[in-house]
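# Please find the sequence and the predicted model below.
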Amino acid sequence: MIEGVENENSKRFSWKNEIKEFISAAIWAVILAFIIKTFIFQLTVVPSGSMIPTILPNDRVVVLKFWYKINPLERGQIVVFDPPIDSSYPFIKRVIGLPGDTVEIKNNSVYINGKPLKETYLPKYTKTVPHEKGTLFKVPKDSIFVMGDNRQGSYDSRDWGFVPLKNIKGRAVLTYWPLNRVKVLR
């Protein structure tokens, strides 16, 4: 072929290559999206008010799925999990008790292993009261104890018990919608 001159064969050849490249890029994009959504993070809408004032109903949050697998869970982290009760959607709550902890609710406060829990993420005069299951909880070695920040309006471990570690989907790290509520979750 003479340089600068195109013929019908070179057009067809180029067109076929473009289609092959597009299909290849689309396949790789789908594979990458699947890997990211399955193993790295997910975007979740919070349907309830159990985490008010930290997270409001219909806020959207980024959940890092791998976080708790490479870093140990810590008290105060916000996690998304499949609840140990019948539910059609995952729950979002704050980690209060870790495996082996004794959680006690008394004097409108939470005590961990006999010491008051400093909950700087709650409004100053928040009162924590016991619910259905009582005031003293011994967290099993394969579970955590969780509560919502909206202590008067949260259906949580005080009602239905512990969350098995295997039920944890990931750690909520950021609200991204609505835009006026974008923030890192602590």
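Nice, thanks for sending it over. Numbers count the residues shown, from 1 in each chain.
# use CA for all of it now, contacts and neighbours both
Fine.
# measure I92 to S14 for me?
52 Å (C-alpha to C-alpha, to the nearest Å).
# Below is structure B, check it against A:
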Amino acid sequence: MKDQGQILMNKDENTTPEPADQPIVAAAAPAVDDAQPQVELAKVQATKTEVEPEPAEAAPRTAQEIAIAEIKEIGTVVGVAILLVLFLRTLFFQPFTIPSASMEPNLYQGDYIIVSKWDYGYSKHSIQFSPPLFNGRIFGRDPKRGDVVVFKLPVDNKTDYIKRVVGLPGDTVQLKNDQLFINGQLVNTTTLGSIPGTAPGSGFRDETLTLQREELPDGRAHLMQDYVQDGPVDNTDIYTVPEGHYFMMGDNRDNSQDSRYPMSVGGVDFVPAENLEGRAVLVLMSWKEGSSLWKPWTWLNFHWDRFFKSLH
């Protein structure tokens, strides 16, 4: 029994006491073979390469398919070009050709002019074919006396006319002995001389014309020409321009159907503001009489001195 007790005692003496708080030691991660994932990835890629077939080559297009594709491409280009032209003609500039002598000596038959569309804003007549999208005008200022204006003829709202603004809304306009009065005041006119020309009427006889300089009440001046005294509208009643309308006259005073004539006899009468299309700003080029699109030999038959002539 003593021995047993001694053995037990020796055991206790030789045993090392454990500390109260032992730090937690992470277990060592099992060893990983770095080469194994690379081997597996190579196997997957090899399998994928074997499974996925190569894309088949596209069959060559037939001549019909090529032609259809080209037609579609041309149609797209033409369509975009048409839309672009309509956009520019509606919002910015539009070309017109002068068809008559009613605005001589400032505009001649055959002149190709540029009209600014934004000066007076926009109405339904600013758009091709005058669709009834809205009434009145938007975004713009009122015309001034002396402006050369393109407008739709009120009698049909289709035909384009070009004249000079002489009377504003509320103005009175009258001619006495071939002299123009605006709001009861005589418009200053200076005779510059005589020029040869052709008088209107049966046979269009040759006659000497009187070239004059006319200065409107706002101080703007322009040239005009006159044929004969005591013409059909050299003495008129007083015209009172209604609100929202304008009184137009041609610079070729004895050869112009304008606001002096009622619509019932082929005249213009008062022009509604809605009918204004724009202000003429430039003569881009000018063809001589007898030139025609259907006569290629006349295409270069120009009035070269009228190119890029400002109408301000």
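Here it is on my side, so go on. No experiment lies behind these values; they were computed from the predicted model shown.
# Any idea what the TM-score is?
TM-score of the superposed chains, computed with TM-score structural alignment, normalised by the length of structure 1, equals 0.78; 174 aligned residues with a C-alpha RMSD of 3.3 Å.
# So I92 and S14 of structure 1 - more neighbours on which side?
Higher neighbour count among I92 of structure 1 and S14: I92, with 29 against 11, using other C-alpha atoms under 10 Å.
# Can you tell me the closest non-neighbouring residue to the residue mapped onto the more buried one from structure 2?
Using TM-score structural alignment, the partner of I92 of structure 1 in structure 2 is I162. The shortest distance from I162 of structure 2 to any non-neighbouring residue, by C-alpha to C-alpha, 6 or more residues apart in numbering, is to V150 (4.4 Å).
# give me the element the aligned partner of the one you found in structure 1 is part of.
Aligned against structure 1 by TM-score structural alignment, V150 of structure 2 finds its counterpart in V80. Assigned by DSSP states H and E, V80 of structure 1 belongs to strand 78-81.
# Quick one: average offset of the longest strand along structure 1 versus structure 2, please.
Taking DSSP state E as the assignment, the strand of structure 1 that covers the most residues is strand 168-177. Taken against structure 2, strand 168-177 of structure 1 registers an average deviation of 0.8 Å after superposition, with mean C-alpha distance after the TM-score superposition for structure 1.
# so that strand corresponds to what in structure 2?
Counting by TM-score structural alignment, strand 168-177 of structure 1 corresponds to residues 276-285.
# Equivalent analysis for stretch 134-152 of structure 1, please.
Taking TM-score structural alignment, stretch 134-152 of structure 1 hits residues 236-254 over in structure 2.
# which other residues reach the matching stretch?
101-106, 163-176, 200, 223-228, 231, 256-260, 268-273 (C-alpha atoms under 8 Å, 6 or more residues apart in numbering).
# List only buried entries from the residues you listed.
101-104, 106, 163-169, 171-175, 223-227, 256-260, 268-273 (16 or more other C-alpha atoms under 10 Å).
# The residues you listed in strands, which ones?
Those of those lying in strands (DSSP E): 163-167, 172-175, 223-226, 271-272.
# end-to-end on the match of stretch 134-152 of structure 1?
14 Å.
# Ok, stretch 42-53 of structure 1 next?
22 Å.
# residues in structure 2 aligned with that stretch?
So stretch 42-53 of structure 1 sits over residues 94-105 in structure 2, by TM-score structural alignment.
# Quick one: residues in contact with the matching stretch.
88, 107-117, 162-163, 223-225, 250-253, 255-257.
# tell me how far it is from the chain's mean position?
Put simply, stretch 94-105 of structure 2 sits 21 Å off its chain's centre (C-alpha atoms, centre = their mean, to the nearest Å).
# Also stretch 164-175 of structure 1?
That offset, for stretch 164-175 of structure 1, works out to 4 Å (C-alpha atoms, centre = their mean).
# which residues touch it?
55, 59-68, 77-84, 142-144, 181-186.
# among those, which ones are buried?
The buried subset of those - by 16+ other C-alpha under 10 Å - is 55, 59-65, 67-68, 77-83, 143-144, 185.
# So which of the residues you listed are in helices?
W67, Y68 (DSSP state H).
# What number of neighbouring residues does the closest residue to V115 of structure 2 other than its chain neighbours come out with?
Distances taken as C-alpha to C-alpha, 6+ apart place A280 nearest to V115 of structure 2, at 4.3 Å, with adjacent residues excluded. When counting by other C-alpha under 10 Å, one arrives at 26 neighbours for A280 of structure 2.
# The one 3 residues further on too?
As a burial measure, the neighbour count of V283 of structure 2 was computed by other C-alpha under 10 Å and equals 24.
# top helix in structure 2 by residue count?
From DSSP H, the single longest helix across structure 2 is helix 63-91.
# and the angle for that helix with strand 276-286?
With axes from the mean of the first three to the mean of the last three C-alpha atoms, to 10 degrees defining the directions, helix 63-91 of structure 2 sits at 110 degrees from strand 276-286.
# The helix or strand following helix 63-91 of structure 2: average distance to aligned residues in structure 1?
Moving toward the C-terminus from helix 63-91 of structure 2, the next helix or strand (DSSP H and E) is strand 93-97. With mean C-alpha distance after the TM-score superposition for structure 1, strand 93-97 of structure 2 departs from structure 1 by a mean of 0.6 Å once superposed.
# Tell me the buried residues in strand 93-97 of structure 2?
In strand 93-97 of structure 2, counting by 16+ other C-alpha under 10 Å, buried: F93, Q94, F96, T97.
# Could you identify the most distant pair in these?
Farthest-apart pair in the buried residues of strand 93-97 of structure 2 is F93 and T97; separation 13.6 Å (C-alpha to C-alpha).
# helix or strand for N150 of structure 1, which one?
Counting by DSSP H and E, N150 of structure 1 is found in no helix or strand.
# Chain neighbours aside, what residue packs nearest to G231 of structure 2?
G231 of structure 2's closest residue in space is D254 (C-alpha to C-alpha, 6+ apart), at 7.0 Å.
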